[in-house]
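Just a sequence and a predicted model for now, questions to come.
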Amino acid sequence: MDGLRDLTNYWEIDVSVGANQFLGDLGGNKGIGRDGLKDYMFDVNRILAGASCTYNINNYSAVNLGINFAMITGADSLINNTGDMERWRYWRNLSFKSNVIEATGTYTWYPIMHLYHNRMELFRFNPYISAGLGVMHFNPKANLDGHWYALQPLRLEGEGFQEYPDRKPYARTVLFIPINVGVKYYFNNRFGLSAGWMIRKTFTDYMDDISTTYIDPTLFDKYFTPEKAAVAKQLYARSRKPEKVRPDILKADNTDKDSYTTFYLRLSIRLDKKLYIYYPKL
């Protein structure tokens, strides 16, 4: 026995720190770009920090509400161009960064403790899996001459233009499904530390502001002021081979949604149960 008390009906407060990796159309490794960890690049890891509260239903299940602040980025220029299929992304030469604020609600299951659910004390090491629902807000930006421009208002793929009726302005606040796997270690009856991996199933392809094809850049003059049109023209295409950029030429793969993944550490502090004092009636 490890001397750790039953967790049933206890609350915990949690603080998290992690490393984010954007998984979308920009950047990546050799070959055709794919979703998932195939295009994981350490150079574009960015930080996540968060706080949450956890209610332990019993020793093998819990619910959690949390909020995280994260940063993500992607850059075609970081690709190691070997002349394979990654060369098209390297030549495209697009980049972005975004701050992300996300709120999540998840259910966590500890399978080993469930297997030994009659045990009244915890194991010190407990693997877990959790899933739930989240909402995120993102705002992709790109650098031009030292100034960072928000990309969504520039409609770089013709979103909302009459010439592209199927392309609506994309939402920057969207739902996603968070999935966590990890292991939690209890130092004692007060403190625990989790090491985990969060993946996100999103429903947007515009976290990096690209999804479909190039458009005719003269359309920016039709819809924007001269100043805004000039910025849009410079940011919509930044190719190393500008002769290959033409209207309706494929810019990105719109069959895969964007996402980002996080490897994190989470410190949990167990709170004492409220003490109820009985006062006899006089």
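Perfect, thanks for sending it. Numbers count the residues shown, from 1 in each chain.

only C-alpha atoms for contact and neighbour calcs from this point on.
OK.

Only the buried residues of whichever helix in the chain runs longest, if you could.
Longest helix in the chain by number of residues (criterion: DSSP state H): helix 226-236. Using 16 or more other CA atoms under 10 Å as the test for burial, helix 226-236 gives 229, 232, 233, 235, 236.

can you give me the strands in the stretch 1-150 of the chain?
11-23, 46-58, 61-75, 95-109, 125-138, 141-144, 147-150 (DSSP state E, counting those that start in this stretch).

Just give me how far the fifth one sits from the chain centre.
Taking CA atoms, centre = their mean, to the nearest Å, one finds strand 125-138 lying 11 Å from the centre of the chain it belongs to.

go on, the fourth one?
Here the centre of strand 95-109 is set off from its chain's centre by 5 Å, with CA atoms, centre = their mean.

Now distance to residue 268 and mean neighbour count too, for the strands of the stretch 1-150 of the chain, in JSON lines please.
Converted to JSON lines, the strands of the stretch 1-150 of the chain look like this (distance: least, CA to CA, whole Å; neighbours: other CA atoms under 10 Å):
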{"stretch": "strand 11-23", "distance to residue 268": "4", "mean neighbour count": "22"}
{"stretch": "strand 46-58", "distance to residue 268": "9", "mean neighbour count": "18"}
{"stretch": "strand 61-75", "distance to residue 268": "12", "mean neighbour count": "21"}
{"stretch": "strand 95-109", "distance to residue 268": "14", "mean neighbour count": "20"}
{"stretch": "strand 125-138", "distance to residue 268": "14", "mean neighbour count": "18"}
{"stretch": "strand 141-144", "distance to residue 268": "34", "mean neighbour count": "16"}
{"stretch": "strand 147-150", "distance to residue 268": "36", "mean neighbour count": "14"}
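
The closest residue to residue 15 other than its chain neighbours: what's it in contact with?
Closest residue to residue 15 apart from its sequence neighbours, by CA to CA, 6 or more residues apart in numbering: residue 51 at 4.5 Å. Neighbouring residues of residue 51 by CA atoms under 8 Å, 6 or more residues apart in numbering: 13, 14, 15, 16, 66, 67, 68.

A further structure is provided below for comparison with the first:
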Amino acid sequence: MPKYLTAVLFVLLSISAKAQTWEIGGEVGAAGYIGDLNVNNPVKPSGGQAGFFIKRNFDRYIALKLNYTYGQISGDDAKSNSQQFRDRNLNFTTPLKELSLMAEFNFMSYIPDAGKNLYTPYIYAGAGLTAFAPRTIYNGDVVGLRPLRTEGQAAEYAKNAIVIPFGAGIKYNFSGKWTVAADLGYRYTNTDYLDDVSGSYANKNQFGSKNVARALSDRSGEVTGVYIGAQGVQRGDYRPRDFYMFVGFTVSYTFVTDKCYF
């Protein structure tokens, strides 16, 4: 867990002020990703997501939210509209465990059960850390891809990625101190391995007796009988970073007091 995020939040929340209120809530929705197996559709869902958050509202417009989300993304060349991707025949599923700290800004004055506006658009941005573990199905078994170094890496890529969340949404005070919101957010990451694909095919001889690693480095022949993954041939899209997306609905409760926001 990114301890620095918790430390920053603790310092901020330790500041006592009448204009601060707590808010807690949960979210469910869909997850998607933009990377080597989905290069051009930024709103394509490929899995689900759910999470919870605790928020500190500093005034009618500004809040700080600590958020935990579990999601899953996936990709499958066999289902692509591109013949080139279908020939490559790679696939993956990656669970994501994200802890993030985000600042939120309401465009309109908003106080559940106490303000004149029942709704407001909002935007948010922040920083976080995501644990990820790409895997695939091979011969009926779930296989973790990171330890296999399928592109001939000298070392395993990191288990965690730094992420920059940003997005927008709209919230609505539907009953008393209860708020429902819908938002769409993206996460810029510092890794290109959410899908275990990045650069070029490796020299298969370097895998030695690691038969599973060799087989999963180039899966094209599983379909065509012809393997296209010669050493140095492009395997990924050569873009340096992957993105992922969370879209969903949240329900939250705000602990509003008589002295809040004044």
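That came in fine, so what should we check first? Here the structure is a predicted model, which means the values were calculated and not measured.

Drop the TM-score for these two in here.
Here the TM-score for the pair of chains, by TM-score structural alignment, normalised by the length of structure 2, is 0.84; 237 aligned residues with a CA RMSD of 2.2 Å.

hang on, isn't residue 272 of structure 1 packed against residue 12?
No. At 9.0 Å, residue 272 of structure 1 does not count as touching residue 12 under the criterion of CA atoms under 8 Å.

Looking at structure 2, name the residue matched to residue 136 of structure 1.
Using TM-score structural alignment, the equivalent of residue 136 of structure 1 in structure 2 is residue 130.

what sits against the nearest residue to its match once chain neighbours are set aside?
Nearest residue to residue 130 of structure 2, sequence neighbours excluded (CA to CA, 6+ apart): residue 98, at 4.2 Å. Residues in contact with residue 98 of structure 2 (CA under 8 Å, 6+ apart) are 67, 68, 69, 70, 128, 129, 130, 131.

Residue 101 is in contact with the first one, correct?
Right, the one you point to is residue 67 of structure 2. Yes. Assessed by CA under 8 Å, residue 67 of structure 2 is found in contact with residue 101 at 6.3 Å.

hey, what's in contact with both of those two?
Contacts common to residue 67 of structure 2 and residue 101, judged by CA under 8 Å, 6+ apart, are absent.

Enumerate every residue touching residue 75 of structure 1.
26, 27, 93, 94, 95, 96.

tell me which of those residues are still there in structure 2?
Contacts conserved in structure 2 for the contacts of residue 75 of structure 1, counting by both residues aligned by TM-score structural alignment, their matches' CA atoms under 8 Å: 26, 93, 94, 95, 96.

hmm, which two among these are most spread apart?
Spanning the widest gap among these are 93 and 96, at 10.5 Å by CA to CA.

Tell me which residues are up against stretch 214-234 of structure 1.
154-158, 161, 236-237, 245-251.

Check the gap between the equivalent of residue 88 of structure 1 over in structure 2 and residue 59 of structure 2 for me.
Following TM-score structural alignment, the counterpart assigned to residue 88 of structure 1 within structure 2 is residue 84. Distance, residue 84 of structure 2 to residue 59 of structure 2, using CA to CA, to the nearest Å: 52 Å.

before we move on, what about residue 48 of structure 2?
Taking CA to CA, one finds residue 48 of structure 2 at 32 Å from residue 59 of structure 2.

the longest helix in structure 2 is where?
helix 3-13.

any idea how far the match of residue 136 of structure 1 is from residue 85 of structure 2?
For residue 130 of structure 2, the distance to residue 85 of structure 2 equals 27 Å [CA to CA].

now swap in residue 245 of structure 2 and tell me
Per CA to CA, residue 245 of structure 2 is found 22 Å from residue 85 of structure 2.

list the contacts for the counterpart of residue 24 of structure 2 in structure 1?
Superposed on structure 1 with TM-score structural alignment, residue 24 of structure 2 falls opposite residue 13. Contact partners of residue 13 of structure 1, counting by CA under 8 Å, 6+ apart, are 51, 52, 53, 54, 268, 269, 270, 271.

again, only this time at 6 Å
Contact analysis of residue 13 of structure 1 by CA atoms under 6 Å, 6 or more residues apart in numbering lists 52, 53, 268, 269.

Any chance of TSV for the residues you listed, columns distance to residue 210 of structure 1?
Below are the contacts of residue 13 of structure 1 laid out as TSV (distance: CA to CA, whole Å):
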residue	distance to residue 210 of structure 1
52	32
53	35
268	38
269	41
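
From the contacts of residue 75 of structure 1, pick the one nearest residue 73 of structure 1.
residue 96 (5.7 Å).

ok, the closest one to residue 248 of structure 1 distance?
From residue 96 of structure 1 across to residue 248 of structure 1, the span is 22 Å (CA to CA).

try residue 215 of structure 1
6 Å.

quick one, which of those two is more surrounded?
Set side by side, residue 215 of structure 1 and residue 248 show more neighbours around residue 215, with 22 against 12, by other CA atoms under 10 Å.

Wasn't that one part of a strand?
No. Secondary structure of residue 215 of structure 1 (DSSP: H, G, I helix; E, B strand; the rest coil): coil, not part of a strand.

Check the gap between it and residue 153 of structure 1 for me.
16 Å.

secondary structure class for residue 268 of structure 1?
Strictly by three-state DSSP, residue 268 of structure 1 counts as strand.

For the counterpart of it in structure 2, the count of nearby residues, please.
When structure 2 is aligned by TM-score structural alignment, residue 268 of structure 1 is paired with residue 252. Each residue near residue 252 of structure 2 was counted by other CA under 10 Å, and the total is 20.

Tell me who's in contact with the nearest residue to residue 252 of structure 2 once chain neighbours are set aside.
Nearest residue to residue 252 of structure 2, sequence neighbours excluded (CA to CA, 6+ apart): residue 25, at 3.9 Å. Shown in contact with residue 25 of structure 2 (CA under 6 Å, 6+ apart): 52, 53, 251, 252.

That concludes my questions; thank you for your assistance.
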